[in-house]
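S.K.: Here is my input, please return the structure:
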Amino acid sequence: MQHRPTVTAADIARLTGVGRAAVSNWRKRYDSFPVPVGGTAASPQFDLEEIERWLAEHGKLPAVADEDRLWRNLLAAAGDPAAALAAAGEHLCGDRPLPFEALREELTGLSAKHGVRNAFEALWRRFADLPGKRTVTTPEALSELITRLARVRGGTVLDPACGTGRLLRAAAAAGATTVYGQDNDPAATRLAQLLVEINELPGEVRLGDSLRQDAFAGLEADAVVANPPFGLTNWGHGELGYDRRWEFGVPPRTEPELAWVQHALAHLKPGGRAVVLMPPAAASRRAGRRIRAELLRRGTMVAIIALPPGAAAPHAIGLHLWVLQRTTQPTATVRLVDASTEPLDQAYQRIVASVDGDGGLGSTTSVIDLLDEEVDLTPSRHVAAAESSLDTVAALRQNRDRLEGLLASLPPLLPAVDPTAAPQSTPAVAISDLVRSGQLELLGPVRAGGLPEPDQPVLTSDDVIAGRPGTGRAGEMFTPRIVVRTGDVVVPTTAPALSARVIVDGGELLGRSLILLRGDPEALDPWFLAGHLRTAANERQAVSLSGVQRFDVRRAQVPWVPLDEQQRQGTAFRQVQLLEDAIRSAARLSEELARQLAAGLIAGLVTVRNGHAQRDTSD
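M.R.: You can find the predicted model right below:
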């Protein structure tokens, strides 16, 4: 018997592009909101069809996407998310018909419309976004970083702890020609194998414990990528004491991560790279210092990268990436990169630049300097010391010159403030009325879903607030797909204060928690619109306090004046925006310069005289 599909409050929030607090408000404010049909008091479940009907009646959601409806029906029929996805994948591959006959036509229609690969990808993303799966899978952005650092393009890739295959999927997208994976979870292995089959990739995925039962013994890959389990005590220490993979030393029982590192190296071709996600303690624990020392002496260590907290589970700590190589020509240096304090959405590009060049986050450290009694490879311990270099002095001078130029640009931007005649009362019009009259188009918010997007930057709420171009991750999927244009006004729905920004250079995708206002250029000036939206009166008018501060821009009002008057005011608002952007840039650069100055003074590299930093040339 097939059960009716259900959704949680979090699912409803995702479908509608709002926060969970808004869903809670709907339940309290509307007696007609559907009652739970299951779940618990803390996490109730609602009938999907009833929710969809209610949302449509109240103008909250035009329709549920085909992929969302199908995924919820599959969940209801199978009960287990992994089983639901596996059944759909086997049907799409032609291995076995979908056991839920009533859903076969719907699944076949989705694949006919978008292709087998994209249909499975859409369902796979919904599976991966389930709350229980986010803690046990490698996030997509981190998977892309790992495969990029491993240089997988054109080569054979092995993931010895592949789980559902996220790293293999990222490797395939990055140009790997053959992929191999192994995992001891039967359900996860089944999904990873389906991913390989549907993408028509050479290779295979096998079931088993890679350390105890290596399914690919003798395989030498061009790259090995891994997010192995941390902290296992029963990993096979007793039975693997004389394993030939331990060429750098037998891993102590308390160091299972060093067993995974050596397993990865054992499967590398000469010249190949391995990238392994590691707990930060593995870089400094006393029990592993001899193996770390041998890895350094043999020249296998390319880089150690400290990631910001939140990069992967456990999210509260900053994990490390170990980049290793199989080489016959040991290098005398190691690249240590400390990105632990970087914003997560900006860190990954800087990490790549810092490993392969000079991205400003790392330092090149001599192996001899690392081979002390502790062999502590924690990047923060060494990067701070490495800042005491001539490069730091050059960067300090460059930033000082940049700040001086920014400060010099501020006086011309400061407007002369003259009093005006007594202000006259001007009629106001609500944003909702402008939308109804057709003079303004309101787009968004978008939600996760749909089919894969091309490689395109995404505008986020933080970008709008900070006044910068889109820094969102390329490759995200959104429904609907909205490309921002020059002259659009973008407003975050959740922010410390009501913010509005005019898009100067378009082309980015609209991200989540944003509303886009696209006006008729014959009726509305965008700078006039953005300037008036940011007033304190509109902030009070649009705010909705429900655990977090949310804004409904449709409630905001703007003066109703002729277009020429709008343009006059818009020119003034644009001048104010330029001033604000310059001040914000100067503040960010001032903070960085102060940090560099302090580091240079402490290291004895510079002295400060008459407000100028001078290089200290004394011995």
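S.K.: C-alpha only now, for contacts and for neighbours.
M.R.: Will do.
S.K.: following the longest strand belonging to the chain, which helix or strand shows up next?
M.R.: If you go by DSSP state E, the chain has its longest strand at strand 268-278. Following strand 268-278 in sequence order, the next helix or strand is helix 289-297 (DSSP states H and E).
S.K.: Another sequence for comparison is provided below:
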Amino acid sequence: MSINVFVEDPRLVSVDSHNSPTNTAPSNAFDYSCAAESPLYQQLGLSCLDNDEVLALMELSPVERKHQGVFFTPAELSRLAVEKFSYSLGDGAILDPACGSGNLLVALAETFEISPSLEVTLSEWNSRLYGVDINESFVKIARKKLVKLALSKGAVPSGEKTPGEILSILSNVKVGDFLKEYKSYCGKIGGVIMNPPFCHIDASGEIAWTSGRFNAASLFVVYAAEILPASGRFLGILPDVLRSGTRYAQWRSRLLKTADCTMETFGSFEPGVQVDVFILQGKIKYAQEEVIVEQVAAKSSPITLLMEKFDVSVGPVVPHRDKVIGTEAPFAHAKILPAWETVDLLPERICHAGRKAQPPFVAIRRTSSPKDKYRIVGTVVNCSELVAVENHIIILAPKDRSLLSCQRILDFFRTEHVNNYINEKIRCRHLTVGVVKGIPIGGAADGN
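M.R.: Here you go, the predicted model:
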């Protein structure tokens, strides 16, 4: 049976320490001072790679960068990922299917031995490292970083090859589109390590587990699992919505049929990037097991879940998009709902043709961060007429239609039990209907 394991690793769950600046160099940092004296070092401009990265990014417009999901993996996170991947020669060649400027490849190569000759070293590394990216400038920088690392570890160039010929030794780090070319890597690699793009793409008719626009990172994982051999391993740095979002439940189920997986929370990708990530590790099974862990757990669990006592839905009103038509009704949205209170009147009204909510109900804010004091913040709405509810609100309608059930569950949301449950299940900044439905409530709605 495949099991989702949430591992508590201090380096993964300590978001504050991850975001804090540090002046301490990593323990496996390399001394580039001797390598910098090499003519090849100067000819390739290896002392200016940070500037090259900035210039390569500046060549992309904001729209292109968002469309391509360009965020280079921080060095600290790259090394942590490689440490957890625990690469060995027996794993065969490793692929980064969205290598960018090569930070994960470099972190892997930091664990490799070298030969005295630079050319031999790069040739050996090239047989063990595959990288692909759609951006030619990033790929060139990735190759240069690997050359710089080999020089810093003591490999010496023969002087018989030009700088261009040196870079061309790393032929398996190349320009390409993994989502179109992934089948070409079947039989060539034994593992995958990646920080794929987090951008959204349109689902094709060949994708059965989702539709419409979805996060591209999920497809990178699916294709990586398809091309790996039995017992092949993969590691991905992924947006937390893939771990916890209702939209990706089928994706998770599909993955669990294919591989034994662990999912470890990490927190913010890096300072200034408001995306929480997790580290997914998987090992391809010898046989396909048709087991969906969440379904099995739900069937065998005697615990009362929130969805057994409340109907849970998202408010249908999108104010700046929906047409102003239909019946006028009180309008519930986050800015006017006082936290932890019961309201009988709402100061705003709206005309909306969509579904209305029947009071009493609990309105909880979808925006929620792991840093908040309470992961769920709500208000009991007890108006005398149907209420139009904004899209950033999740509606909990008690199945017994009682005000008391609403007030009891609202009190329950302020407990540490709820905070711990939500923080374990979801790290992104929006609550999902699926996570709220699955909150174990015991007898909270009954006053027990």
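S.K.: What would you report as the TM-score here?
M.R.: TM-score for the superposed chains, counting by TM-score structural alignment, normalised by the length of structure 2: 0.43, backed by 231 aligned residues with a C-alpha RMSD of 4.5 Å.
S.K.: still on that earlier bit, quick one: list the elements packing against the longest strand of structure 1.
M.R.: Applying 3 or more C-alpha pairs under 8 Å, 6 or more residues apart in numbering; DSSP states H and E, one finds that strand 268-278 of structure 1 makes contact with helix 140-150, strand 221-226, helix 256-266, strand 320-325.
S.K.: okay if I get those as CSV plus distance to residue 435 of structure 1 and mean neighbour count?
M.R.: Compiled in CSV, those are given as follows (distance: least, C-alpha to C-alpha, whole Å; neighbours: other C-alpha atoms under 10 Å):
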stretch, distance to residue 435 of structure 1, mean neighbour count
helix 140-150, 37, 21
strand 221-226, 51, 28
helix 256-266, 58, 24
strand 320-325, 49, 24
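S.K.: in the stretch 101-250 of structure 2, which spans are strands?
M.R.: Counting by DSSP state E, counting those that start in this stretch, the stretch 101-250 of structure 2 has these strands, from start to end: 129-133, 173-175, 191-194, 200-202, 213-215, 233-239.
S.K.: Pick the most buried one from these.
M.R.: For those, the largest average neighbour count (mean count of other C-alpha atoms under 10 Å) is found in strand 191-194, namely a mean of 27.
S.K.: What is it packed up against?
M.R.: In terms of contacts (3+ C-alpha pairs under 8 Å, 6+ apart), strand 191-194 of structure 2 is packed against strand 94-96, strand 233-239.
S.K.: Out of the ones you listed, the one nearest residue 17 of structure 2 is which?
M.R.: Each of these has some distance to residue 17 of structure 2 by C-alpha to C-alpha; the shortest is strand 233-239, at 18.4 Å.
S.K.: any idea which element residue 434 of structure 2 lies in?
M.R.: Element membership of residue 434 of structure 2, judged by DSSP H and E, is helix 433-437.
S.K.: Run through the helices of the stretch 451-600 of structure 1 in chain order.
M.R.: Using DSSP state H, counting those that start in this stretch, the helices found in the stretch 451-600 of structure 1 span residues 461-466, 526-533, 536-542, 563-603.
S.K.: hey, which of these is tucked in deepest?
M.R.: Most buried of the helices of the stretch 451-600 of structure 1, by mean neighbour count (mean count of other C-alpha under 10 Å): helix 526-533, with a mean of 24.
S.K.: and the angle from that one to helix 563-603?
M.R.: For helix 526-533 of structure 1 against helix 563-603, the angle by axes from the mean of the first three to the mean of the last three C-alpha atoms, to 10 degrees is 70 degrees.
S.K.: re the thing from before, turn the helices and strands packed on strand 191-194 of structure 2 into TSV, including distance to residue 253 of structure 2.
M.R.: Listed next are these as TSV, based on distance: least, C-alpha to C-alpha, whole Å:
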stretch	distance to residue 253 of structure 2
strand 94-96	24
strand 233-239	16
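S.K.: Looking at these, which is nearest to residue 121 of structure 2?
M.R.: For residue 121 of structure 2, the closest of those is strand 94-96, at 16.4 Å, according to C-alpha to C-alpha.
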